[in-house]
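Student: Have a look at this prediction, sequence included:
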Amino acid sequence: MTDDTPQTRRPLRVLAAMSGGVDSAVAAARAAEAGHDVTGVHLALSANPQSFRTGARGCCTIEDSRDARRAADVIGIPFYVWDLAERFREDVVEDFVAEYEAGRTPNPCLRCNEKIKFAALLDKALALGFDAVCTGHYAQVILREDGTRELHRASDMAKDQSYVLGVLDERQLAHAMFPLGDTVTTKEEIRAEAERRGLAVAKKPDSHDICFIADGDTQGFLSKRLGRAEGDIVDESGTKVGTHEGAFGFTIGQRKGLRIGTPAADGKPRYVLDISPVTNTVTVGPAAALDVDALTAVKPRWCGTAPSGPGTYTAQLRAHGEETEVSAELVDGALEVTFTTPVRGVAPGQAVVLYQGTRVVGSATIASTRRAVAAV
């Protein structure tokens, strides 16, 4: 919500999701300062929270819970810890493992926003009489004159997080509050604000990587869950050029860690082009073979009314990726996207998020890609 919308002109009962980091603490403080009746909540997402963090990694530990509680005390708001570990395991962790097992590359942060923060948490908040869930995401919800809501990029593009929020529908947007999204401030200024407010998390390192993989070793995590399964690495002609210990340990576009003993004929680096979980085979080839000019995406979710007919948009394919011009159309429930200029390294399982200007139109999960014809 932005400060100029009618819904923010009256005090709301707001549930502030507090991860224990600086962004969510400042967001909660701003919501309280705006006159809302704010309650802080930390989500316990692991049955063994010590395992979810090492140094600056992750965001779901006992340490984080205590940091969130201290921040709530300074702000002067009630604070609770809600146990959503089982729901998180089923909807995020198990989904993550299953997607990699199927040869796809998922985005767990996007799934957490869809299934946990703006589904399980929001549903519980509404049942308890709260009006909105507040988070430290950098994005904006704008209320139009006709009463509809739109999700827009943050004012500061450098910190924009609208890509991982593209799964939110209009009902969820109606109860979402992002107090950091409509101000252009650097992270240093957010930390300075936290320090002025007396929040001890002002100097806390940012979390990064995947919160439930404490050491950042995704392949090691998957190996423990799925077991090692030796298979072949082949080139585009099908010739074996190496072996691997599990196709799930690779993603489309990967260059490092291939451990291919046989050099390419042209001496240039090779990249992962395809992953076949059925045959446990990984195909590698030149960078040019990564170019795709179209994709099909499934399970579309719209931030408002679904578009009708073909349209021209920009698309973002990664959380910190650049926008690219596309045309897109719903065909038999799937989103068909064609790129104006071929793009490289698009992996099934990733999300494609469509934009019109700064407005998020919607999101869908990439199911397949069409390889561009490489120049000879």
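Tutor: Alright, I've got the coordinates.
Student: going forward, measure contacts between C-alpha atoms and count neighbours the same way
Tutor: OK.
Student: give me every residue that touches the residue nearest to Val38 when sequence neighbours are not counted.
Tutor: Nearest residue to Val38, sequence neighbours excluded (C-alpha to C-alpha, 6 or more residues apart in numbering): Val14, at 4.7 Å. Contact analysis of Val14 by C-alpha atoms under 8 Å, 6 or more residues apart in numbering lists Ala31, His36, Asp37, Val38, Thr39, Phe130, Asp131, Ala132, Val133, Cys134.
Student: Going by neighbour count, which of the residues you listed comes out on top?
Tutor: Across those, neighbour numbers were computed from other C-alpha atoms under 10 Å; Val38 holds the maximum, 29 neighbours.
Student: before we move on, back to that, host element of the residue nearest to Val38?
Tutor: Assessed by DSSP states H and E, Val14 sits inside strand 13-17.
Student: Skip ahead from that strand and say which helix or strand is next.
Tutor: Later in the chain than strand 13-17, the nearest helix or strand by DSSP H and E is helix 22-33.
Student: Please name every helix or strand in contact with that next one.
Tutor: Counting contacts by 3 or more C-alpha pairs under 8 Å, 6 or more residues apart in numbering; DSSP states H and E, the secondary-structure elements packed against helix 22-33 are strand 13-17, strand 37-44, helix 62-75, strand 132-134, helix 187-196.
Student: now the angle between helix 187-196 and the longest one, please.
Tutor: What that stands for is helix 62-75. Helix 62-75 and helix 187-196 are oriented at 60 degrees to each other (axes from the mean of the first three to the mean of the last three C-alpha atoms, to 10 degrees).
Student: Pasting the second one now:
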Amino acid sequence: MRILAAMSGGVDSAVAAARAVEAGHDVVGVHLALSRAGGTLRTGSRGCCTIEDALDARRAADLLGIPFYVWDFSERFREDVIADFVSEYQAGRTPNPCMRCNEKIKFAALLDRAIELGFDAVCTGHYATLIPTDAGLELHRAADNAKDQSYVLGVLTADQLAHTYFPLGTTPSKAVVRAEAEARGLSVAQKPDSHDICFIPDGDTRGWLAEKVGTATGEVVDRSGAVVGSHEGAHAFTVGQRRGLKLGVPAADGKPRFVLEVRPVSNTVVVGPKEALATREISGGRFSWAGAAPEEAEFSCDVQIRAHSEPEPARAFVSADEVRVVPDRPLDGVAPGQTAVLYVGTRVLGQFTIDRTVSAVPVDA
């Protein structure tokens, strides 16, 4: 196959490209320039897609003896990921930019260009596996549960899965990948993993958002509507947050309070007891299936709402315009804007963006 290897500059994508070469594929390496701030350098292990990463990717490609290019996707990234991130927060939702990047950049813009240029598939260093069946390819969890990245790939469609290649999916651990990189002479063998949001490398999401959308004083209220404090911008808060709340009125029971809801139109933040974070139902209208769609409108599954959270047994209800999920036990601290990924065993069935949540604790409780 003709393979376009997406090389981030990290150890995973370098080893994935090496395995593609070793398997006999015709491989070309490409690094995506997602920022036009050309002088940007990595700080510690935060961020990715910096000039340092591009140089690391080039060195790996040279060692593997494959052609290497840098493609400027900064405009698409700004529009489809960064602008979406800002608008979601302004709407009171909690977005996952890694999901949007996979959906809009790596497996849409990049894959589309790869196919136009005659490539058969895009290779990445994601930890996930593809299993062929009579109905087509299925996306499954990786062999290493600790490194499994199937959650952030839940946005991929059947057509996209047909043109993807994940060489690391069956690898038993990240330690094996690092040892292999060392043996191959790859300089990134011990390079730290990237963390946090790549376009906010210092990790200060609140400060970054304040620069983008400004500040505006608003009220913090409890579930009854009583004012208990103030804030400088509802966009700086997300459901489940405890730190950063400036509450002038203590709770009657003396217990700490958490963000339960963000209302951007009125610039209001609603707080309450931790128990009120329990969610008995979630639903959303923006959904997709990673392969064949479910045959039944109602079925049992597992639902996962964060990249590193545990999957929870649930019942899913699918209509023409919505997916609704009722977990067997309440989920904790779910926010609109998060992505819910549905699994059947190790298989990724599909995903939806959460638009609505229903608390397991009545307002008057």
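Tutor: Perfect, I can see it now. Quick caveat, the model's predicted, so the values are computed rather than measured.
Student: thinking again about what came up before, could the helices and strands packed on helix 22-33 of structure 1 be laid out in a markdown table, adding distance to Val343 of structure 1?
Tutor: Rendered in a markdown table, the data for these read as follows (distance: least, C-alpha to C-alpha, whole Å):
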| stretch | distance to Val343 of structure 1 |
| --- | --- |
| strand 13-17 | 36 |
| strand 37-44 | 37 |
| helix 62-75 | 39 |
| strand 132-134 | 35 |
| helix 187-196 | 31 |
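Student: Nearest approach to Leu290 of structure 1 belongs to which of those?
Tutor: In this view, those are compared for proximity to Leu290 of structure 1 by C-alpha to C-alpha, and helix 187-196 is the closest at 34.7 Å.
Student: which other helices and strands contact that closest one?
Tutor: The elements that helix 187-196 of structure 1 packs onto, with contact taken as 3+ C-alpha pairs under 8 Å, 6+ apart, are helix 22-33.
Student: so where is the helix it packs on in structure 2?
Tutor: Mapped onto structure 2 using TM-score structural alignment, helix 22-33 of structure 1 covers residues 11-22.
Student: What are the buried residues along the matching stretch?
Tutor: Applying a neighbour-count criterion of 16 or more other C-alpha atoms under 10 Å, one finds Val11, Asp12, Ser13, Ala14, Val15, Ala16, Ala17, Ala18, Arg19, Ala20, Val21 buried in stretch 11-22 of structure 2.
Student: Equivalent analysis for stretch 48-62 of structure 1, please.
Tutor: By 16+ other C-alpha under 10 Å, the buried positions in stretch 48-62 of structure 1 come out as Pro49, Ser51, Phe52, Arg53, Thr54, Arg57, Gly58, Cys59, Cys60, Thr61, Ile62.
Student: just stretch 304-312 of structure 1 next, same as before
Tutor: Buried residues in stretch 304-312 of structure 1, counted by 16+ other C-alpha under 10 Å: Gly304, Thr312.
Student: now swap in stretch 77-94 of structure 1 and tell me
Tutor: With burial defined by 16+ other C-alpha under 10 Å, the residues of stretch 77-94 of structure 1 counted as buried are Ile77, Phe79, Tyr80, Val81, Leu84, Ala85, Phe88, Arg89, Asp91, Val92, Val93.
Student: Pull the number of nearby residues for the counterpart of Ala202 of structure 1 in structure 2.
Tutor: With TM-score structural alignment defining the correspondence, Ala202 of structure 1 maps onto Ala189 in structure 2. Neighbour count for Ala189 of structure 2, taken as other C-alpha under 10 Å: 21.
Student: Structure 2: helices as residue ranges?
Tutor: 11-22, 51-64, 74-77, 83-90, 97-101, 110-116, 158-161, 174-184, 205-213 (DSSP state H).
Student: which of those helices sits most buried?
Tutor: Using mean count of other C-alpha atoms under 10 Å, the stretch among the helices of structure 2 with the greatest mean number of neighbours is helix 11-22 (a mean of 24).
Student: by how many degrees do it and strand 26-33 diverge?
Tutor: Per the same axes, to 10 degrees, the angle that helix 11-22 of structure 2 makes with strand 26-33 is 160 degrees.
Student: any idea how far the residue nearest to Val38 of structure 1 is from Asp146 of structure 1?
Tutor: For Val14 of structure 1, the distance to Asp146 of structure 1 (C-alpha to C-alpha, to the nearest Å) stands at 24 Å.
Student: circling back: and which of the buried residues of stretch 48-62 of structure 1 is nearest Pro108 of structure 1?
Tutor: For Pro108 of structure 1, the nearest member of the buried residues of stretch 48-62 of structure 1 is Gly58. The distance, counting by C-alpha to C-alpha, is 12.3 Å.
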